[in-house]
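A.B. asks: Here is my input, please return the structure:
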Amino acid sequence: KKLRTVGNPDTRFQEDALRLLRGLRFVNVLNQKLLTTTKKKKPDPTDKVRLFDFEPETWKSIKSNHTLLKTIAKERIKEELTKAFSQGNPFGLIGLLDEAEMLAILFPALALTKHVDQPIRYHPFDIYSHIILTLYHLQEINQNYLVRFAMLYHDVGKVGQYAEYGKNLSKEEIRTLLAGPLNHRFSSAVLAEEDFRKLGFSHKEIEEIQRYIREHHTPGEILLGNPQNRAKRLRKLLSEAGFERVNNLLDINIADRMGMYNPLQNASDLSDSRYLKKLLLDLEQEEGQFRAKDLAIKGKDIMEHFHLKPGKIIGELLEVALDRVLGDIKNRNKPDQIFANLANHLKNLSNRDGTHSSTQEK
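C.D. replies: Purely as a prediction, here's the structure:
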């Protein structure tokens, strides 16, 4: 089965260049539907899977006219890309865009990751291959188009990071890197803002994409930390971001780890990541999203109890209280316990720098 234009393909694409992108999306969607249908049937080794393809002259015209994409209003391109990434196989679309020489036009930062090798002890693939593998795994478990776009750009900043720092860093160099703007989580988010703004994405959509990119290592950091603190750290993340965002981050973490391995080989043990998913679900069902407003005390209570005036210190003390309560919401969210903990905190502040020395409890 082949997709062809009505009449001369050059004429059709020059009439409306969006047909270039729409044609790729149609073929990708139709192939995904065929593959899905085939998987549901009882396997028969004599069956031949007939996939959709482009009629040769149509495909030749798509490639020769690919620069016409630059003439399309960004709002129309954004609509097509959103449809494609909301459907079943964005991984397949990226492959078609690459083959049709459109990748660098639509996703320039992603195109620059091709053939950029990574440290072999962490990644056996170049940056681009790793990214599209993670997208492949993510689309199997998460349908959110913004999460998928974040996965597409989560590591694009590594190009600049490797160019500046190289790939075999000392511990001191790693500390310097993580504290600076070339930390790929931050530089990737900057590149995403640049490219998705040019594609017509809204400020709100771009912020969401950037948030996932900046935080995509957070689940891994929780797993590498003290196992006894995992529930508390997950509660804090849940408090700040909400269930849906945290669940999306955990999906990104799983896909990122799976993208480090050849799909034909056994992937890494993901039991710890899946444990976090279960823990998140348990916390959501048992406790919900616990935030500062859910504390047993309010800012005015702190001011009255410690004879403090309104100011920055009140917000800081609420954060201290929240951090403490998140360790054990059921038993610690009690006024007397919160005030006792804050009294110790203020005492430590006073001993450290002499501030709040006149603060007294009732």
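A.B. asks: Only C-alpha atoms from now on, for both contacts and neighbour counts.
C.D. replies: Will do.
A.B. asks: Sort out which residues of stretch 151-163 are buried, please.
C.D. replies: Buried positions in stretch 151-163, judged by neighbour count with 16 or more other Cα atoms under 10 Å: 151-162.
A.B. asks: distance of the residue nearest the centre of the chain from A241?
C.D. replies: Note on the chain: the residue nearest the mean C-alpha position is Y212, at 3.4 Å, using Cα atoms, centre = their mean. For Y212, the distance to A241 equals 11 Å [Cα to Cα, to the nearest Å].
A.B. asks: what ranges do the strands span in the protein?
C.D. replies: For the chain, applying DSSP state E gives strands covering 2-3, 53-54.
A.B. asks: Tell me which residues are up against the last one.
C.D. replies: If you take Cα atoms under 8 Å, 6 or more residues apart in numbering as the criterion, strand 53-54 is touched by 1-4, 27.
A.B. asks: Return the entry from the residues you listed with the maximum number of neighbours.
C.D. replies: When neighbours are taken as other Cα atoms under 10 Å, the top entry among the contacts of strand 53-54 is V27 (21 neighbours).
A.B. asks: structure for this one too, so we can compare:
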Amino acid sequence: MNINIPKNVQYIIDKFYKNNYEAYMVGGCVRDCILGLSPKDYDITTSAKPNITQSLFTKTVPTGIEHGTITVLIENENFEVTTYRTEGNYLDNRRPESVLFVSNIKEDLSRRDFTINAFAYNDRDGLVDYFDGLTDLNNKIIKAVGDPNKRFQEDALRMLRAIRFSAQLDFTIEENTLNAIKTNCVLIKNISIERIRDELCKMLISNNPTKGLILLRDTGILEIILPEINSLVEYTPLCNNHNRDVFEHTLKVIDNTESDLKLRLSALFHDVGKLNTLTSLPNGHHYFPGHNIESAIMTKEILRRLKFDNGTIDNVCAIIYDHLVLRPDYMPTDGEIKRLINRVGINNIYTLYNLQRADINSLWDPIPFLNKVDYIENKTREILENKEPLTIKALAINGSILIKDLGLKPGKILGYILNYLLEKVLDDKTLNSKDILITLSKAYLNDLQNNVDLH
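C.D. replies: This next block holds a predicted model:
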């Protein structure tokens, strides 16, 4: 088997061999090359000790020197180079208490998580595959190296990685490996929330995110890391819009989305508020008044718990807040659409429409609702292309003009007037001229002076 080795990786490998040390590409980059995928990065393993690696290359960073890892920088590329090693006992289901450098590549590969990640390769020895990973790769199997219980007790994050690889590659987790995940699922509590979040994100933007979510449910991990989503499983109140339980509906919505993290997070949590808003109707059916608002509130707390950045939290919650499409027989005014754009944000508005379509396509009769989304999206595009005023900054007037022309002093009153003018212009863009806005300002100020003590 011949694998193309990038120039800089080959340079590193050759450098070691010229100095009487072994070196290989290792792990996921070899797996991806065999699959015909482009690796995101290339890891290298070597028989050389870390201090030797540092001495052989001009630019290095001791990123994990205590564990044998040195980052080598070549032509603005970073390559992690790690000495062959075995690991001591794992005290926290995540990190070994010690590492021991070894001279045998097989010992190093035997500590790795899955057979499809236990490959090494160079142009001298070809593919090194002591654990029959190539067979598992060809059969689309994810199988632990050695005893799966031991692998997961060493590093509980490997359970999430197995599920994420299954979603990314559309592989099946081997039975003993899957059973070991079920047996050890509680150990996921020992993993940092940031690492759990990162694996969840990779799974969500994979080609098979719902496969990953089903595996999380079936292994018991979902109940631990996302109990709110797990509570939707078999939550099947009879309602007018769809005939599946809310978890299955959520999976269907995610299946209807493209690979975009913000969109898929919104799809995952868009109905989580149904748990708290269930309301019965006289005919035995149910509905969920305000569940979009409750979902946004709950999602904010969940994403904070998962330590997402504030921008992601705000964007996802804004999308969820406005995801409901009601009354397909009513088409909103331009002013209402503009206010929607302002609430959700220009950067999120088309993501909102994508979520709405994904949600609607999971309903009994999607066509009328889809027609409404099409209408709103077309109007949105028209509004944005025409650069119609949406914010106070887009008004043909500002605070300085109001101070000069109306003889006002700086203060809250200026904000009241500008917000009033924006509301008028959102409903009628033809009002956005200085003279008209001055006239409107005077009338508004007169009303305020008659009803409010401005001093």
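A.B. asks: returning to that earlier point: give the aligned equivalent of the residue nearest to the centre of the first structure in the second structure.
C.D. replies: Under the alignment (TM-score structural alignment), Y212 of the first structure pairs with I319 in the second structure.
A.B. asks: what's near enough to touch its match?
C.D. replies: Residues near I319 of the second structure by Cα under 8 Å, 6+ apart: 266, 344, 348-349, 351-352.
A.B. asks: By residue count, which helix of the first structure is the longest?
C.D. replies: When secondary structure is assigned using DSSP state H, the longest helix within the first structure turns out to be helix 18-40.
A.B. asks: Now do the match of Y212 of the first structure against L384 of the second structure, distance only.
C.D. replies: Going from I319 of the second structure to L384 of the second structure by Cα to Cα gives 18 Å.
A.B. asks: so how far does stretch 209-219 of the first structure reach from one end to the other?
C.D. replies: Taking Cα to Cα, stretch 209-219 of the first structure runs 17 Å from one end to the other.
A.B. asks: What's the match for D405 of the second structure in the first structure?
C.D. replies: With TM-score structural alignment as the criterion, D405 of the second structure pairs with H305.
A.B. asks: count of neighbours near that match?
C.D. replies: If we define neighbours as other Cα under 10 Å, then H305 of the first structure has 15 of them.
A.B. asks: likewise E287 of the first structure?
C.D. replies: When counting by other Cα under 10 Å, one arrives at 12 neighbours for E287 of the first structure.
A.B. asks: next one: L169 of the first structure
C.D. replies: 12.
A.B. asks: Now that T279 of the second structure has come up, it's in contact with F288, right?
C.D. replies: Yes. If you go by Cα atoms under 8 Å, T279 of the second structure and F288 touch, sitting 5.8 Å apart.
A.B. asks: Which residue of those two possesses the greater neighbour count?
C.D. replies: F288 (17 against 12).
A.B. asks: Quick check: the more buried one vs D359 of the second structure, distance?
C.D. replies: Per Cα to Cα, F288 of the second structure is found 15 Å from D359 of the second structure.
A.B. asks: ok, now P148 of the second structure?
C.D. replies: Taking Cα to Cα, one finds P148 of the second structure at 38 Å from D359 of the second structure.
A.B. asks: When the two are compared, which one has more neighbours?
C.D. replies: Neighbour count, other Cα under 10 Å: between P148 of the second structure and D359, D359 has more, with 25 against 22.
A.B. asks: which one is that one nearest to, not counting chain neighbours?
C.D. replies: Distance criterion Cα to Cα, 6 or more residues apart in numbering; nearest residue to D359 of the second structure, sequence neighbours excluded, is V253 at 5.2 Å.
A.B. asks: And the one you found, how far from H242 of the second structure?
C.D. replies: Separation of V253 of the second structure from H242 of the second structure (Cα to Cα): 12 Å.
A.B. asks: shared neighbours, these two?
C.D. replies: Residues touching both V253 of the second structure and H242 (Cα under 8 Å, 6+ apart): S362.
A.B. asks: Counting neighbours, go ahead and name the busier of those two.
C.D. replies: Under the criterion of other Cα under 10 Å, the comparison of V253 of the second structure against H242 puts V253 first, with 25 against 16.
A.B. asks: per the alignment, that one corresponds to what in the first structure?
C.D. replies: In the first structure, V253 of the second structure lands on T134 (TM-score structural alignment).
A.B. asks: Same question for R197 of the second structure.
C.D. replies: Per TM-score structural alignment, the equivalent position to R197 of the second structure in the first structure is K78.
A.B. asks: so who does its match touch?
C.D. replies: Per Cα under 8 Å, 6+ apart, neighbours of K78 of the first structure: 199-201.
A.B. asks: before we move on, what about N51 of the second structure?
C.D. replies: By Cα under 8 Å, 6+ apart, the contact list for N51 of the second structure is empty.
A.B. asks: Quick check: the gap between it and Y17 of the second structure.
C.D. replies: 16 Å.
A.B. asks: cool, and L303 of the second structure?
C.D. replies: 48 Å.
A.B. asks: For E294 of the second structure, which non-adjacent residue is closest in space?
C.D. replies: Nearest to E294 of the second structure is G273, by Cα to Cα, 6+ apart, at 4.7 Å.
A.B. asks: so what corresponds to that neighbour in the first structure?
C.D. replies: Counting by TM-score structural alignment, G273 of the second structure corresponds to G157 in the first structure.
A.B. asks: That match is in contact with A192, isn't it?
C.D. replies: No. The criterion here is Cα under 8 Å, and G157 of the first structure misses it with A192 at 9.2 Å.
A.B. asks: As JSON lines, the contacts of K78 of the first structure with distance to P119 of the first structure and neighbour count would be great.
C.D. replies: Output for the contacts of K78 of the first structure, formatted as JSON lines (distance: Cα to Cα, whole Å; neighbours: other Cα atoms under 10 Å):
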{"residue": "L199", "distance to P119 of the first structure": "32", "neighbour count": "19"}
{"residue": "G200", "distance to P119 of the first structure": "35", "neighbour count": "17"}
{"residue": "F201", "distance to P119 of the first structure": "33", "neighbour count": "19"}
